[in-house]
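Q: Next come a sequence and a model predicted from it.
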Amino acid sequence: MSSLPLSLATPKYCNLNPKARIATWNVKTLNDTRAAGARAEILVQRLSENSIDICCITEVRWPGSGSKSISGWTVAFSGRDDDLKRQGVGIVFSPVAARSFIAAEAISEGVMLAHFQLKSKKLSVICAYAPTNDYPETEKDAFYSELQTALEKTSSRDTVMIAGDFNAQLGAEDPCSWHGSLGKFAYRKPNLKSNDMTHRLLNFCVSNELVVRNTFFNHKRIHLATWMGLTADDNAPNIRSQIDFILTKRVSAGQVLNCRVFRGAEFETDHWLLVSECRLTFKKSPREAKPVRYSAELMRSDDVQKEFRAAVNQQFDSSRHELSRSPEIAWQQFQSAMQVCGDDLLIAASQPHKPWLSARTLELIEKKQIAYRELLSTRKEGAIMALRKDHGNEKIPLSKKKYRTAVNLCRKSVRQDKREYWRKMSEELMGDFQKNNIHSAYQRLNLRMERETAKPLGSGSVRRPDGSIATDRDECARLRREYFQKLLNCQRDIHPSVWDRLPVHA
């Protein structure tokens, strides 16, 4: 029997090996003034280079909560309510994952929850940033109470992934003592001791039937450690540890195919990117056709007006013998002719968003990443790097000095690009106001404000009476129906004597 070609035997919607990459990364901050606000753009670039679909970022340091669109990606974040730029978590997802995004909910500055629609079920992603071991017991208790609250807001049928910085070291624990929640490939080193955050994390996993998934895969030691602590002595080896983890339900642990650290992603942070490959397929919602909008700028142009009149007259002259005497049909023919001419002449070409980072800055960013990889290749545990004499007897590693220089050059170029961007924008605004083109000027301002201002979380979602976000489609339909029944079918208690006093006209 002859076999069919693979393109015919396999439906187009069937992916034989679907993989989604879900990661976590402690970014230190997205609010660095030295980089002139470019850290978010660089973060999106790094995630795109590593084919990440969803990334739980910690230590964002953005106050409040909301979501921003950056270079086509969505950054949903949850920070402090007192406007202090500390802690904070966020969930960054790609345009592909955005098409299956349902809703996000800010729990606290250390916990955030987001829901995505898969082909057969929902994916609930929880981003967590735990306090360090030296924090008071009350703050540790509050964090795990908030994490438990976020977990209870997910359905038992959902695929749940919890990722973030837990500040716990699991390498000193025996995997057999934790009922299968801990794997045997945690990062281990001599004299490693467990702390209070270690026991809290493992107790949380055991009580909720979760597994620490990145401790179940056997990789090189450099692909297990997620954090590098810089020592005071430049010549001494750095301290490495594993404090970032990805947790999943025990019943769905097989969906995580691999989990390891990718050290090549550079972001001026002491944490490395932890990536998990999962057997998940996002459900793509159909894209709604946007209504056609004609350009008011083109309508004001005298040349375009003359060309439009000529095109309309030509359209009517060519179909004059087909005009109907019926007013309805004649109106439809007139409307069709105007629409054809408008589509040809009055639709302005779309202008894609251009990043304000110059080509020189992008080149410096790449050079900085190359210098970072050279630094990683020389900084081995127990090894001394090549040294050079500088400023008397001070010795600085060659690779570290090169990386510091690349970082400073990159920050300087970013600040120059930011100043140049605002200078050009102010010139364009002044030109619009001088030409009395108020519409174009305010359009530029509104567009810039939309990109700078964060949108509130859950603005397009359906909420339950207690304020929580509903994610099930049937539940959302029921809540909408109940809301409009209560809104439009109000019961009025009117005394019968009122009807008797109403005037009746025969």
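A: Thanks, I have it.
Q: going forward, measure contacts between C-alpha atoms and count neighbours the same way
A: Fine.
Q: Trp341: how many residues sit nearby?
A: To be clear, residue 341 is Cys; Trp isn't right here. 19 (other CA atoms under 10 Å).
Q: Okay, one more to line up with it:
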Amino acid sequence: MGDMNAKLGGDNTGRELTMGREALGEMNDNGELFSDFCAFNDLVIGGSVFKHKDIHKTTWISPDGNTKNQIDFISISRKWRRSLLDTRSRRGADVGSDHYLVEGTFKVKLKASRIAGDRPQCKFNTQLLKDTTTKDTFTATVRAKQETLRDITEESCVEEHWKSLKAILNETCSTVLGRKKRQDKEWLSTDTWKLIEERRMVKEKMIQCKDGQEKETMSSTYKHWTKK
């Protein structure tokens, strides 16, 4: 998947196993190289297989809005060809580029794998032990539970003593301290999300604009927003 800078066209004569007849334009040199690469590696070019309107095949547009090409593709192993249900471009996706987002729809059956052991949990909230009352409660609870260790004979192995003590500590921590609450920090600030939304609105207006000169001006405005 990526920007191959390759045009394939709709003529797939001799390349039927590698590509379909739905690609835009005419094949160029990079298109031949890309097609040969896919044939050598037993790949199928998704963007050439599925029937869509031209606006949903276009993956790149020039700044003036006059030149449109399909040069970004998703390829898949011919073994898994039936898993690829569709590919198309998404003009509305705001990615800050003169390329459109290429979307692929897959249906894959995966075998569930078993993970040994429990999933990792949050750490116990040991900060509560700084409070005298909580600390006294924790200590008293552990001591009370330790009375049960007397039932373990001296002949018992060290491993049994350790397992019993570990169980006491875990149980006491769980009931007295509890676990820390996981706090996920926002990776983008509110101001950044606001800029992204404003840039998205500029792109929507640019796509809907019909006047060539105005569209070129809006393209420059969009690039300015992208740099922000």
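A: Nice, thanks for sending it over. All figures in this text were calculated on a predicted structure; none of them were measured in a lab.
Q: ok, now which ones touch the aligned residue in structure 1 for Ile76 of structure 2?
A: Aligned against structure 1 by TM-score structural alignment, Ile76 of structure 2 finds its counterpart in Thr248. For Thr248 of structure 1, the set of contacting residues under the criterion of CA atoms under 8 Å, 6 or more residues apart in numbering consists of 159-162, 210-213.
Q: Quick check: the gap between Thr248 of structure 1 and Leu273 of structure 1.
A: Going from Thr248 of structure 1 to Leu273 of structure 1 by CA to CA, to the nearest Å gives 18 Å.
Q: Show me where the stretch 151-300 of structure 1 has its strands.
A: Under the criterion DSSP state E, counting those that start in this stretch, the stretch 151-300 of structure 1 carries strands at the ranges 159-165, 210-212, 227-229, 239-241, 244-249, 256-262, 273-278.
Q: I'd say Glu146 of structure 1 and Leu113 touch.
A: No. No contact is recorded between Glu146 of structure 1 and Leu113 when judged using CA atoms under 8 Å, the distance being 10.8 Å.
Q: And the two? Which one has more around it.
A: Neighbours per residue (other CA under 10 Å) separate Glu146 of structure 1 from Leu113, with Leu113 holding more: 27 against 17.
Q: for structure 2, what spans make up the helices?
A: In structure 2, the helices defined using DSSP state H lie at 29-40, 132-146, 158-172, 190-208, 212-227.
Q: Could you point out which of these sits nearest Leu8 of structure 2?
A: Smallest distance to Leu8 of structure 2 across the helices of structure 2 (CA to CA): 5.0 Å, for helix 29-40.
Q: what residue of structure 1 takes the place of Arg199 of structure 2?
A: Residue correspondence, TM-score structural alignment: Arg199 of structure 2 in this structure matches Lys368 in structure 1.
Q: Could you check how far its match is from Ile347 of structure 1?
A: Taking CA to CA, one finds Lys368 of structure 1 at 43 Å from Ile347 of structure 1.
Q: who's more crowded, those two?
A: Between Lys368 of structure 1 and Ile347, counted using other CA under 10 Å, the more crowded position is Lys368 (24 against 17).
Q: thought that one was touching Val407?
A: Yes. In this structure Lys368 of structure 1 lies within contact range of Val407 using CA under 8 Å: 6.2 Å.
Q: Just send the helices of structure 2 back as TSV, with distance to Ile55 of structure 2 too.
A: What follows is the helices of structure 2, written out as TSV (distance: least, CA to CA, whole Å):
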stretch	distance to Ile55 of structure 2
helix 29-40	20
helix 132-146	66
helix 158-172	60
helix 190-208	11
helix 212-227	17
